[in-house]
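*Asks:* from the sequence below, what's the structure:
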Amino acid sequence: MTPTDVHPVIREVTERIAERSSTTRRDYLERLRAAKHTEPARANMACSNLAHGFAAISGTDRESVKGLVRPGVAIVSAYNDMLSAHKPYAEFPDWIKEAARHEGGVAQFAGGVPAMCDGITQGRDGMELSMFSRDVIAMATGVALSHEMFDSALLLGICDKIVPGLLIGGLTFGHLPITLVPAGPMPSGLPNGEKSRIRQLFAEGKATREELLEAESASYHSPGTCTFYGTANSNQLVVEMMGLHLPGSTFVPPGTPLRRALTEEAARNAVRAAKSEEAPSIGEIIDERAIVNGVVALLATGGSTNHTMHLPAVASAAGIQLTWDDFSDLSSVVPLLGSVYPNGSADINHFTAAGGVQTLVSELLEAGLVHPDVRTVAGDGLERYREQPFLEDGELVWREGPGRSLDTSVLRGVSDPFDTEGGLRVLEGNLGRSVMKVSAVKQQHRSVTAQARIFDDQEQFKAAFKADELNRDVVVVVRNQGPQANGMPELHGLSPSLGVLQDRGHQVALVTDGRMSGASGKIPSAIQVTPEASTGGPLARLRDGDMLRVDGEQGTLEVLVPDEELASREPAAPAALHQFGTGRELFATFRQAVGRADQGASVFPTPEQQTQAQQPQAQQQSRDEVSA
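*Replies:* Okay, here's the model as predicted:
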């Protein structure tokens, strides 16, 4: 396959992203070129600075750093031993240091970044820190790399906000070769359908807390990533498709010889990249084509809606302007090839057994739905990602992976997809814009017109459900949950109760300026509505009993009242929010600075704002030159 074989819509969307981003991407690449170096980064340090940089290490590594010859590799890790996905990282630094040493480099643990779990904070106060944690992680990554001791970097992280945060931080050091290192999923546990059934029974009062806890602990039961296809596993697949993982390394389980071998190879590869002037930096790898490839992989597998915010924010860090319209247009031509919970009953291990990333890459390449001519940490071209890693006599080798699915109930080809379009819709109308993950919603439930019931927080909804006030067709509106209101928490805790209402035969939908995440399930949910209610968005003008149309097929989100009437209504006063406790007071500045959901919900400047900020400096420099 050649670049000219790329599907015309894929090519057109990529070209318009490049055109839209021409100035901001140029400015970013100029910053990369200015920062690039051909000798170890620490070579120009003053002796006192350098001495601080190796004071804590000994042996040959100390001499390597002091000698200013061997390249330095930074390790930035989200390790902690409370979260299952990140516990395996405890052993990785020692493996990496040893492998780097044998390859002629020196690796140092440059810094840790926070890693919080939305599964733990779900429905709790701490969830209001979750979305902001991504930008904290980006800043922590920047702090770790700011010592300028390093010629390449390995970023260790998996879940929700962690990977996007590592990418954003890494892209601010875009002149460095950077690889992301996964740790792999836990073994399959209780089937996801059974877990969901018990959750709904508990919501109805038909299962005890002990029964619910037993089901949950049978699902989340060992080190490794949770096995459903939420944001964590969406992160991993998207990153591999963008060329930042070693081929085939994404879903190899922790605690296996192959996992260790791939981690050691990532270290060796980082040393080789630091020594080579030809190896691409992360800022060169993440271009418009790589971003589109990541979006296509997300759509083709029905991945997490969180990436409609994360990928624009990551793209922005590389000077690239990605919009929801780009997602929508790509979704119209990308078929749904994966059926992994919550889109189906299988988990990520079943997906891997069915052919996994290698089969997905093969299908998308052959159909012209991804760009083959990209740069990756494994070299040029996406073709390498058809390959699967193995151990042969203790040596790591790659062989051609399965080109076709081994289980079509989980993974299919382009010629026989689960759906002819991707798993995402952009909805718009007089209530603003939102996104809906339709891949998990049965077709007969994708369009709902019903009276609205308005809530300002999750607890109000739960109380109404328990009081049997919602036993009818209803569009549940939970507003004042956007980034500026309270940090945009996930509202996945609503799902069991909403599922009960749907199972009773009612037409049910959810509309919110909050998030529902990669665990978004069978209820049609118009989420991340922008502009949000707390900034005067139309949701603030809704009233109980308004007729709302939520149509995932036609892409419509509207209240069926005349525009004049809607505009004349006084916006409801924002709900009294609890801005203190559980660390929330530390993020007041973030709530004031954060941008819109469709622009990444980030506290960082957009590419356009960065370019505008540079212009006065450039103008002043020009005036100084004229004066001279």
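*Asks:* CA atoms for contacts and neighbours, from now on please.
*Replies:* Noted.
*Asks:* longest strand in this structure, by residue count?
*Replies:* strand 447-455 (DSSP state E).
*Asks:* list the helices and strands it packs on?
*Replies:* Applying 3 or more C-alpha pairs under 8 Å, 6 or more residues apart in numbering; DSSP states H and E, one finds that strand 447-455 contacts strand 474-478, strand 508-512, strand 547-551.
*Asks:* contact partners of it?
*Replies:* The contact list for strand 447-455 (C-alpha atoms under 8 Å, 6 or more residues apart in numbering) reads 461, 473-479, 507-509, 524, 542-553.
*Asks:* can I have the buried ones of those as a PyMOL selection?
*Replies:* Per 16 or more other C-alpha atoms under 10 Å, the buried members of the contacts of strand 447-455 correspond to this PyMOL selection:
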select buried, resi 461+473+474+475+476+477+478+479+507+508+509+524+542+543+546+547+548+549+550+551+552
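*Asks:* now the second one, please; I'll put the structures next to each other:
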Amino acid sequence: MNPTVDRVTQRIIERSRAWRLDYLTRMQALKNSSPQRGTLSCGNLAHGFAACEQGDKDTLKLMNRANVAIVSAYNDMLSAHQPYASFPDVIRKAARGMGSMAQFAGGTPAMCDGVTQGQPGMELSLFSRDTIAMSTAVSLSHNMFDATLLLGICDKIVPGLLIGALSFGYLPTILVPAGPMPSGLPNKEKQRIRQLHAEGKIGKEELLEAESKSYHSPGTCTFYGTANSNQLLVEVMGLHLPGSAFVNPGTPLREQLTRVSTEQVIRLSKPQGGTLGLGDMVDEKSIVNALVALLVTGGSTNHTLHWVAIARAAGVIIDWNDYAELSSVVPSMTRIYPNGEADINAFHDAGGTPFLIRELLSHGYLHNDVQTVMGFGLERYTRGPALKNGELTWQPAPAKSLDPSVLSSAAKPFSEGGGLKVLNGNLGRGVIKVSAVAPQHHKVQAPAVVFNDQNELKAAFDAGELNRDCVVVVRFQGPKANGMPELHKLTPYLGVLQDRGFQVALVTDGRMSGASGKVPAAIHVYPEALTGGALAKVRDGDVISLNAGTGSLELLLDEQVLASREPVKPNLAASHHGHGRELFGWMRRSTSSPEQGASVFWNYDNETDI
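*Replies:* The predicted model follows:
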């Protein structure tokens, strides 16, 4: 193992020892009493299979046959999830073929951040993760099941499904992807057209035409944002079938992967002699593997929140220092938009996750000694799926990348570091992704232009007030203020300013996610402005220094002057009511800090459940 990867892993193991032991003890107690439906009364069981066909009822009466829970985030508005409409029938047929059965245990919400960007609904996005976790727990609470298939892809959805399923971590669990849409309008061209619209050089009709050519069919969006980062990380954790993350929907291979996922989770179930559940597979080493995969691919900054929360659900405690230390030694091996011009289909065609995993294993960046849904050892994930005479087979990853401009070797990476930095200073603590930021923009020192609402920035841009070197501060965007929305709406304007030759940066207590591109952005800054963070004291014209190289985020102001300033107290009522936001006040009040996962479930400071 790379010594830094090994050192970080051992530190996490030691830090997590008490929480992990408690978690495994609880899961073992549940495992000992499974199959859970064996403890149900006759009335309970009769309710549980009342709507089933007689053959399925007979199967469920037998405690030596598996019942697979299907938990799905299907809806037909979200392009990535629309393909899931047909999956339950495929799963049921495959389960019956194994002498077992599957029941649709429950559905979870699935919102599309692409639809809600810049809209009121975006302020529910982060909280949808913990809502999905609770929905997953409710779905599995009937104690009818021996295994679980999780159907979800995007943003907060996969983290929510995993957090909820880890409460039932004694059950073997496989995540079933649906795949990305085929390539459409290149992402670089989409970005160019967005910037032209921001400058008023083209109208809404031309913009919509470009967007429709980019987002054009069922499947995940093809840029490397949170959704596709989810899929890659989950596969590197061994929770998918190997090589299945980026197979397009609606293909014979995609259907076979769903069928075989069903068969495999049944083989892992206790009635089939299985002994390991999801909680055994999501451990300290698999979490480190996920972080390494995130960093070497320049994945979504959302996962500095989400994987903290997923890890905590399994009794594993990680923090941003772990990310930063790993990032300092792992290579940067992909060029997928916004970190390059290619899309996720090009990455898959170049060798995809099997090639990436093999390279990282061979250079000691990933732990091989982990449990996966395919058995012990991550080397099983160095093969990709293919169809031969209609049957699923596994082929070794190519010896060399099939497109070195998209996917490099570990020996000759695009750069030596993973591109994620932690920032500290008198403005607080945050993160910055620099994998898509040109080196000349890694350090910005300029006067602040302060906004309390992201919508204020457009007016300032249109008025020409930002045509200068500046650090744009968008504050009161943290989880307690308004749910910590992603601020993608800012990206075209900031990109235009940079293209005009200005030194520009963003500092915010909000999120940017896959939109963290060529403009340096200090995000997730905490303490957030609403809770006394120094961001609430910044004034227009104050000089801010952001230095990704040294990891500093400083307001260049005498500390006594800063301490004497009264923080701004904005009226946030407009973000607390309407569009369902009034229902989430308890989440805003209860959420933990970004470095603790921005979760309503755990409070590390008190070491108690909320």
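*Asks:* tell me how the two chains score on TM-score.
*Replies:* Overlay of the two chains. TM-score (TM-score structural alignment, normalised by the length of structure 2): 0.98; 608 aligned residues with a C-alpha RMSD of 1.2 Å.
*Asks:* equivalent range in structure 2 for the longest strand of structure 1?
*Replies:* The aligned range for strand 447-455 of structure 1 in structure 2 is 443-451, by TM-score structural alignment.
*Asks:* and of the helices and strands packed on strand 447-455 of structure 1, who's closest to Glu392 of structure 1?
*Replies:* Minimum separation from Glu392 of structure 1 across these (C-alpha to C-alpha) falls at strand 508-512, 51.3 Å.
*Asks:* mean deviation (superposed) between the helix or strand following the closest one and structure 2, please.
*Replies:* The helix or strand immediately downstream of strand 508-512 of structure 1 is strand 525-530, counting by DSSP states H and E. Superposed on structure 2, strand 525-530 of structure 1 shows a mean distance of 0.3 Å to its aligned residues (mean C-alpha distance after the TM-score superposition for structure 1).
*Asks:* find me the equivalent region of strand 525-530 of structure 1 in structure 2.
*Replies:* The aligned range for strand 525-530 of structure 1 is 521-526, by TM-score structural alignment.
*Asks:* which residues does that stretch contact?
*Replies:* 423, 427-433, 478, 505-512, 533, 546, 593-594.
*Asks:* between the helices and strands packed on strand 447-455 of structure 1, which gets nearest to Asn49 of structure 1?
*Replies:* So among these, strand 508-512 is nearest, using C-alpha to C-alpha, at 50.8 Å.
*Asks:* count the neighbours of Ile282 of structure 1 for me.
*Replies:* 28 (other C-alpha atoms under 10 Å).
*Asks:* and the strands in the stretch 251-400 of structure 1?
*Replies:* Taking DSSP state E, counting those that start in this stretch as the criterion, the stretch 251-400 of structure 1 carries its strands at 375-376, 379-380, 387-392, 395-400.
*Asks:* mean neighbour count, those: which tops it?
*Replies:* Across the strands of the stretch 251-400 of structure 1, the average number of neighbours (mean count of other C-alpha atoms under 10 Å) peaks for strand 375-376, which reaches a mean of 26.
*Asks:* specify, as a residue range, where that strand falls in structure 2.
*Replies:* The aligned range for strand 375-376 of structure 1 is 371-372, by TM-score structural alignment.
*Asks:* post-alignment, that stretch versus structure 1, mean distance?
*Replies:* Stretch 371-372 of structure 2 sits 0.3 Å off on average (mean C-alpha distance after the TM-score superposition for structure 1).
*Asks:* what about that stretch, distance to the chain center?
*Replies:* 20 Å (C-alpha atoms, centre = their mean, to the nearest Å).
*Asks:* equivalent analysis for stretch 447-462 of structure 2, please.
*Replies:* In this view, stretch 447-462 of structure 2 has its centroid 28 Å away from the chain centroid, taken as C-alpha atoms, centre = their mean.
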